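Trainee: Sequence and computational prediction follow.
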Amino acid sequence: MTETVQLDFQSYIATAHALAERAGEVILPHFRTNLAVDDKGAAGFDPVTAADRDAEAAIREILSETHPGHGVVGEEFADTQADAEFCWIIDPIDGTRAFIMGQPLWGTLIGLTAHGAPVLGMMNQPYTGERFWCGETESYFTRAGETRPIRVRPCPVLDNAILASTAPELFDAAEGMRFEALSRAVRLRRFGGDCYNYCLLAMGQIDLVVESGLKPFDILPLVPIIERAGGIVTTWDGGDPGNGGRIVAAGDRALHAAALEILSA
């Protein structure tokens, strides 16, 4: 973390909380209503709604006023100053499929990078009133006005692990074979969850999250939450997760290594 980020961290986290509050105000009136759904996918259903667009627009408006020299990379609009020293990474509704189904398993992702490295992350779920976020050295869970630190749990072996993934269709045929091999090695596998899975991992509720086809805005805001809770996030070959793609997150480093052996085979 750079000195500038250390000096301004409290200001930046205050901004992130403000962004989360505003996004929630915009999104909640749309939830569990008969809102129109557009499909922006060229090779499969990729839904987007007015709630996605309006929330990101509201976030961008605040950032243009509070941090005009910062970049913004989001899911719904063109990048702004993406090569800036500090860049906000926004996914207004991660889990739009869950959103349009009325399932409260979506969240607003807000991250900040410095020179491309994630330094701040937040996931806000306004319907349940839950917020997962990171400080400079720890990660936290806030609900009903109370905040507490969160931590991953120890689970060094696969046969004791709980594995989560959003959906099997995330994987191509070759990826699916590796994922199934990993699934056979763990105690329990569950589908669904999107960004929620990563936060449950940081909270010590589950042990592994494995996905593919992620964009940077799907994962970058979650990386510091997991890492400062004691977890690890990489690509399937152990690389930097910042560009998205094939992602594996684990609460235990020994478990992560065991998962990589299968996923990178």
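Mentor: It's in.
Trainee: Every contact and neighbour count from this point should use C-alpha atoms.
Mentor: Noted.
Trainee: Quick check, residue 128 in contact with residue 106.
Mentor: No. Assessed by Cα atoms under 8 Å, residue 128 is found out of contact with residue 106, at 10.3 Å.
Trainee: quick one: contacts for residue 201?
Mentor: By Cα atoms under 8 Å, 6 or more residues apart in numbering, the contact list for residue 201 reads 152, 207-209, 226, 250-251.
Trainee: Residue 192: which of these is nearest?
Mentor: Using Cα to Cα, residue 209 comes nearest to residue 192 of these, at 10.8 Å.
Trainee: how many neighbours does that closest one have?
Mentor: By other Cα atoms under 10 Å, the residues close to residue 209 number 26.
Trainee: do the one 4 residues further on as well
Mentor: Residue 213: 13 surrounding residues under other Cα under 10 Å.
Trainee: residues touching residue 192, list them.
Mentor: Going by Cα under 8 Å, 6+ apart, residue 192 touches 105, 164-167.
Trainee: can you redo the residues you listed as a markdown table with neighbour count and secondary structure?
Mentor: Converted to a markdown table, these look like this (neighbours: other Cα atoms under 10 Å; DSSP: H, G, I helix; E, B strand; the rest coil):
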| residue | neighbour count | secondary structure |
| --- | --- | --- |
| 105 | 21 | coil |
| 164 | 26 | strand |
| 165 | 22 | strand |
| 166 | 19 | coil |
| 167 | 15 | coil |
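Trainee: For stretch 71-86, buried residues please.
Mentor: Neighbour-count burial for stretch 71-86 flags 71-76, 80-82, 84, 86 (criterion: 16 or more other Cα atoms under 10 Å).
Trainee: Over to stretch 122-142?
Mentor: By 16+ other Cα under 10 Å, the buried positions in stretch 122-142 come out as 122-126, 131-135, 138-142.
Trainee: and here's the other structure:
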Amino acid sequence: MSVVELGRFMDDLAEASGQATVPFFRAQVALTDKAAGTAPFDPVTEADRAAELVLRNMIRARFPAHGILGEEFGSERLDAEYVWVLDPIDGTRAFITGIPTWGTLIGLTRNGGAVRGLMHQPYLGERFTGDGRSARLRGPRGERTLHTRRCVDLSAAMLATTDPRLFTEGDEAERFRAIEGRVRMSRYGTDCYAYCMLASGQVDLVVEAGLKPYDIVALIPIVEGAGGIITAWDGGPATAGGRIVAAGDPRLHAAALEHLNP
């Protein structure tokens, strides 16, 4: 499959997932707590499941030899050369409260490395894409190439994270607070949008923890394609999830790592 054909197929996936999710947004939907009361509330909706089923069926029909890793229905053929990594609704808490900072994440890995990524927000009509070399946004105001912005010092940085409670109390939370205490401003509740805003030059730094591969794989080629850097806190690959730090400027990333790895 050519690059153009792959891009079209990913657009088809995005369109289909949007048709599955938008009818449930700002509507009364049934919720299930995946944590079953044993951990902090971890909601899943009919929309999550419906969208992932659509994506899986389309991928199986087009690429039967490819693997799939999804949040709602587990994994298939993870030893394949190509593996699709899916999060039908990243930001389910935002989704169920009617706040449009959720998105569908569609990532593709080759031999374990993230090579293509798409974040689709169908309610706003925004689609962020990247291949590690470039990144673009298509939306109501047209299409444009994404670029991160220069920001050398933590004191000038805008930081985003989904929730400060992502960080376990103790050393992990202290490291986050050390970063947050040095930045110009921080914002919460951003989910996948934080990384797309970093790629757009609106945010300088994203620090998170407790992520799964389906939370991050699709966002890696977008951040890197816009000129940013995204790794684990120890500087290793971000594809496995866990503790993640992304920065629009490599120098800011290096400064953040110094505080995350004292």
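Mentor: Received it, and whenever you're ready, just let me know what you need. Since this is a predicted model, take the numbers as computed values, not measurements.
Trainee: Overlay the chains and give the TM-score.
Mentor: Here the TM-score for the pair of chains, by TM-score structural alignment, normalised by the length of the second structure, is 0.96; 259 aligned residues with a Cα RMSD of 1.1 Å.
Trainee: So which of the buried residues of stretch 71-86 of the first structure belong to strands?
Mentor: Applying DSSP state E to the buried residues of stretch 71-86 of the first structure, the entries found in strands are 71-74, 86.
Trainee: quick one: the strands in the stretch 1-150 of the first structure?
Mentor: 37-39, 47-49, 71-74, 86-94, 107-114, 117-125, 130-134, 139-143, 146-150 (DSSP state E, counting those that start in this stretch).
Trainee: now stretch 54-73 of the first structure, how far from the centre of its chain.
Mentor: Mean-position distance between stretch 54-73 of the first structure and its chain equals 19 Å (Cα atoms, centre = their mean, to the nearest Å).
Trainee: Might you report the residue contacts of the equivalent of residue 104 of the second structure over in the first structure?
Mentor: With TM-score structural alignment as the criterion, the equivalent of residue 104 of the second structure in the first structure is residue 108. Residues near residue 108 of the first structure by Cα under 8 Å, 6+ apart: 20, 23, 90-94, 122-125.
Trainee: Most widely separated two among those residues?
Mentor: 90 and 125, at 14.2 Å, using Cα to Cα across the contacts of residue 108 of the first structure.
Trainee: ok so, going back, make TSV from the buried residues of stretch 71-86 of the first structure and add distance to residue 263 of the first structure to it.
Mentor: Putting the buried residues of stretch 71-86 of the first structure into TSV (distance: Cα to Cα, whole Å) gives the following:
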residue	distance to residue 263 of the first structure
71	34
72	32
73	29
74	29
75	28
76	31
80	35
81	35
82	32
84	34
86	33
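Trainee: measure the alignment partner in the second structure of residue 31 of the first structure to residue 45 of the second structure for me?
Mentor: Alignment note (TM-score structural alignment): residue 31 of the first structure maps to residue 25 of the second structure. Distance, residue 25 of the second structure to residue 45 of the second structure, using Cα to Cα, to the nearest Å: 10 Å.
Trainee: before we move on, what about residue 191 of the second structure?
Mentor: Relative to residue 45 of the second structure, residue 191 of the second structure is positioned 17 Å away (criterion: Cα to Cα).
Trainee: and residue 207 of the second structure, what pairs with it in the first structure?
Mentor: Counting by TM-score structural alignment, residue 207 of the second structure lines up with residue 210 in the first structure.
Trainee: give the contact list for that match.
Mentor: Per Cα under 8 Å, 6+ apart, neighbours of residue 210 of the first structure: 163-165, 179, 246-249.
Trainee: Quick check: the two most widely separated of those residues?
Mentor: So, these by Cα to Cα: farthest apart are 163 and 246, at 15.1 Å.
Trainee: So between these two, which is more surrounded?
Mentor: When neighbours are counted by other Cα under 10 Å, residue 163 comes out ahead of the other of residue 163 of the first structure and residue 246, with 24 against 21.
Trainee: which position in the second structure aligns with the more buried one?
Mentor: In the second structure, residue 163 of the first structure lines up with residue 159, judged by TM-score structural alignment.
Trainee: Next, that match: secondary structure please.
Mentor: For residue 159 of the second structure, the assignment made with DSSP: H, G, I helix; E, B strand; the rest coil gives strand.
Trainee: So it sits against residue 181, correct?
Mentor: No. Between residue 159 of the second structure and residue 181 there is no contact under Cα under 8 Å: 10.5 Å.
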